[in-house]
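Asker: Below: sequence and its predicted model.
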Amino acid sequence: MATPPTAATFAALLRAEGLTVIEVGHWQTHNRNHVGPWGPVHGVMIHHTVTRGTASTVRICRDGYASLPGPLCHGVIAKDGTVHLVGYGRTNHAGGGDPDTLAAVIAESYGMRPSAPNVGNVDGIDGNRHFYGFECENLGDGKDPWPATQLEAIERASAALCRYHRWGAKSVIGHSEWSDDKSDPRGFTMPSMRDRIADRLAEPVPKPPAKPVTPPTGRPVVDLSKLIAAARSDPARRGTPISYYGVKTVEQALVREGLLAPSLADGHFGTATIAAYAAWQRRCGYKGTAADGIPGAESLRKLAARRGFTVTA
């Protein structure tokens, strides 16, 4: 059974796949859950909108019509490849479809496409419950072009959800493959899109670069790992800049705690400083070898909280 992720995770999955995502209003709670269940989910369904213009398309897909209330999908994929999130939960995008098609999607057992003919909306199984839906901005007349950026966004959005659920590319279908009374998406083929998705799934998700830790401005910074190195091997004696390790910052804090003489706060993590830091550790409740004068993360952060400096790992 495939349980949908949280709305926040859903958005994060799309961004991790390299997509530009715009969150529209309170999309996280905008849904049709009051009229029926959503989930378990078994696949991704791709549509065209039969609309022109991104702003109006997003508005329509969010609000729907009098005869078909919104949201009409989870995300709108614009021609520039941007994904606009308009709803999360049950949405009015799939309608009824063939039970045999749903079984084939779950098993990923079909060939180029699910078998046809397929039962339509009147007698079909509830697709709104079981599929994520992406509406893609296009007139659907076979003439309106599909920009490369938009096709790539469809590929990436589908792959993001397949990765999360450990699905293959055959868990992604077009609306026309779900029900014979539908024609979307028109202008590209779903077998070719599934080939693209399969190729993307064979590649690892690029990891975003780690964000550097930015200490609060105006506060001295002590690097814990470098401080430990200073305490154990006294690199200050070999000309290493003491400001890099924050030795003097810690010594000045020990002075203010009454554990070190001011004249010994010289940036040299020697015998006197080790003894003073061991006294601080004992004050924090450490005993025996745990109070050896070599700084640890917890004791250093307690000292930092009292004496106004920042600790980085």
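Answerer: Looks like it came in fine. Numbering: from 1, shown residues only.
Asker: CA only for contacts and neighbour counts going forward, please
Answerer: Fine.
Asker: and the residue minimising distance to the centre of the chain, what does it touch?
Answerer: Central residue check for the chain by CA atoms, centre = their mean: the C-alpha nearest the mean position is that of residue 12, 2.3 Å away. Listed by CA atoms under 8 Å, 6 or more residues apart in numbering, the contact set of residue 12 is empty.
Asker: put this beside the first:
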Amino acid sequence: MATPLSATAVLTALRAEGVRVVEVGNWRTHNRNSKGAWGPVNGSIVHHTVTRGTASTVAMCRTGYASLPGPLCHGVIAKDGRVHVVGWGRTNHAGGGDARVLDQVVAESYGSRPTPPTKGNANGADGNARFYGWECENLGDGKDPWPAAQYDAIVRVQAAICRAHGWSAKSVIGHLEWSSDKVDPRGFTMQQLRADVGDRLKHPANWSPGQSAPTAPAKPTPARPVVDLSLLTAAARRDPVRSGTPVSYTGARVVEAALAAEGLLAKKYVDGHFGSATVTAYAAWQRRLGYTGRDADGIPGITTLKRLGKVHGFDVVA
């Protein structure tokens, strides 16, 4: 059992669920509370109006008629998907219904649908005190279509109520499941509606069908190494073995690692010094690319170095 949502709370819940709400007149205080209890609430009932035309339907549901004063529901779900809230508190929407159904809704204990009701408006339990009510604009003849925008709004409204109370979709029933003398809603099944509400409740309130699940942010691509050709050639021309003065250069280590990956240089020479072993290996790389003579002397040039970088993931600046 739950305390009914306040007018402000339900408005917040509906809008968070993506419902387009139209506030009608003094809906926050328009109710039948003087005629009976309002709450504790246990679920939400879906109806059809047996009317055509949004303006006249909203007016009727707000004011009622001679034998049944309004409001006749809490909100009217129009063909275009907008929800016109017309009252808040006790409303004349559910009438009498089967107490066994109420028990099953309270416990959310039934299978695909509650036990078929055997009580109706004249001899049933007071549903106006225990349920939220939503009238959906439709002739109820099984032929009047349910536009996608309207059906989506019905799902969103019911999900908003369930989410606000922590209920499952089994707290949503049709009028025909509550009262033995009712047939609404007609044109879709409550089993399908509950399935769609349940699916929606698996997602955040602002979810829309067709949205993909959030994905983890892509990992940043590591920066590619950059080899400075002028520093590299200086290291290549200064053989540390002959000069006795090793000159280590990070870019040289990158190139040596690439030559080792090509099978042209032993891994023990990947030391950043670009000595005679590396010069010999680089000459072999130049010959592999078709260079001969002085063009294959082991001293890196811009063309051969870029070719090596393209294969092994480094860039070159001259």
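Answerer: Looks like it arrived, so ask away. From a predicted model like this one, the values you see are computed outputs, not experimental measurements.
Asker: circling back to that earlier point, you'd agree the residue nearest to the centre of the first structure is in a helix?
Answerer: Yes - under the criterion used here (DSSP: H, G, I helix; E, B strand; the rest coil), residue 12 of the first structure sits inside a helix.
Asker: so how far is residue 18 of the first structure from it?
Answerer: When distances are taken as CA to CA, to the nearest Å, residue 12 of the first structure and residue 18 of the first structure turn out to be 10 Å apart.
Asker: would you list every one of the helices in the stretch 51-200 of the second structure?
Answerer: Using DSSP state H, counting those that start in this stretch, the helices of the stretch 51-200 of the second structure run over residues 54-63, 99-107, 148-165, 175-178, 190-201.
Asker: Tell me which of those helices sits most buried.
Answerer: With neighbours taken as mean count of other CA atoms under 10 Å, the helices of the stretch 51-200 of the second structure reach their highest mean count in helix 175-178, at a mean of 26.
Asker: what's in contact with stretch 171-181 of the second structure?
Answerer: For stretch 171-181 of the second structure, the external contacting residues (CA under 8 Å, 6+ apart) are 42-47, 94, 96-98, 101-102, 105-106, 108, 113-121, 124, 158, 162, 182-185, 190, 194.
Asker: for stretch 129-148 of the second structure, same thing?
Answerer: Applying CA under 8 Å, 6+ apart, the set of residues contacting stretch 129-148 of the second structure from outside is 36-54, 57, 61, 73-80, 90-91, 93-94, 154, 184-187.
Asker: Just the ones in strands from those, please.
Answerer: With strands defined by DSSP state E, the entries of those inside them are 43-48, 75-77.
Asker: Tabulate the helices of the stretch 51-200 of the second structure in JSON lines, adding columns for distance to residue 256 of the second structure.
Answerer: Compiled in JSON lines, the helices of the stretch 51-200 of the second structure are given as follows (distance: least, CA to CA, whole Å):
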{"stretch": "helix 54-63", "distance to residue 256 of the second structure": "77"}
{"stretch": "helix 99-107", "distance to residue 256 of the second structure": "72"}
{"stretch": "helix 148-165", "distance to residue 256 of the second structure": "62"}
{"stretch": "helix 175-178", "distance to residue 256 of the second structure": "78"}
{"stretch": "helix 190-201", "distance to residue 256 of the second structure": "57"}
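Asker: Let me know which of those is the nearest to residue 315 of the second structure.
Answerer: Across the helices of the stretch 51-200 of the second structure, residue 315 of the second structure has its closest neighbour in helix 190-201 (49.4 Å, CA to CA).
Asker: what's the mean deviation for that closest one versus the first structure?
Answerer: For helix 190-201 of the second structure, the mean distance from the matching residues in the first structure following superposition reads 0.2 Å, by mean CA distance after the TM-score superposition for the first structure.
Asker: helices or strands up against that helix?
Answerer: helix 148-165, strand 172-174 (3 or more CA pairs under 8 Å, 6 or more residues apart in numbering; DSSP states H and E).
Asker: Reformat those as JSON lines; add distance to residue 306 of the second structure.
Answerer: As requested, those are exported to JSON lines (distance: least, CA to CA, whole Å):
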{"stretch": "helix 148-165", "distance to residue 306 of the second structure": "58"}
{"stretch": "strand 172-174", "distance to residue 306 of the second structure": "67"}
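Asker: I'd like to know which of those is closest to residue 253 of the second structure.
Answerer: Distances from residue 253 of the second structure to each of those were compared by CA to CA, and the smallest falls on helix 148-165, at 59.9 Å.
Asker: so where in the first structure does the closest one end up aligned?
Answerer: Residues 148-165 of the first structure are where helix 148-165 of the second structure aligns, with TM-score structural alignment as the criterion.
Asker: once aligned to the second structure, how far is the matching stretch on average?
Answerer: So stretch 148-165 of the first structure averages 0.4 Å relative to the second structure (mean CA distance after the TM-score superposition for the first structure).
Asker: Report the distance from that stretch to the chain centre.
Answerer: Shown here is stretch 148-165 of the first structure, whose average C-alpha point lies 14 Å from the average C-alpha point of the whole chain (CA atoms, centre = their mean, to the nearest Å).
Asker: Select, out of the helices and strands packed on helix 190-201 of the second structure, the one closest to residue 316 of the second structure.
Answerer: Among those, the nearest to residue 316 of the second structure by CA to CA is helix 148-165 (56.9 Å).
Asker: The aligned partner of residue 137 of the second structure in the first structure: neighbouring residues, count only.
Answerer: Residue correspondence to the first structure (TM-score structural alignment): residue 137 of the second structure is matched to residue 137. Residue neighbour count, defined by other CA atoms under 10 Å, stands at 25 for residue 137 of the first structure.
Asker: Roughly how far does residue 137 of the first structure sit from residue 47 of the first structure?
Answerer: Residue 137 of the first structure is 9 Å from residue 47 of the first structure, where distance means CA to CA.
Asker: Please apply the same query to residue 9 of the first structure.
Answerer: Taken as CA to CA, the span from residue 9 of the first structure to residue 47 of the first structure is 23 Å.
Asker: of the two, who's got more company?
Answerer: Under the neighbour definition other CA under 10 Å, residue 9 of the first structure and residue 47 were set side by side, and residue 47 has more, 26 against 12.
Asker: Can I take it that residue 222 of the first structure is in a strand?
Answerer: Yes - using three-state DSSP, the secondary structure at residue 222 of the first structure is a strand.
Asker: ok, residue 42 of the second structure to residue 254 of the second structure distance?
Answerer: In terms of CA to CA, residue 42 of the second structure sits 70 Å off from residue 254 of the second structure.
Asker: Between these two, which is the more surrounded one?
Answerer: residue 42 (25 against 21).
Asker: In contact with that one: list those residues for me.
Answerer: Contacts of residue 42 of the second structure were listed using CA under 8 Å, 6+ apart, and they are 1-2, 102, 105-106, 130-131, 171.
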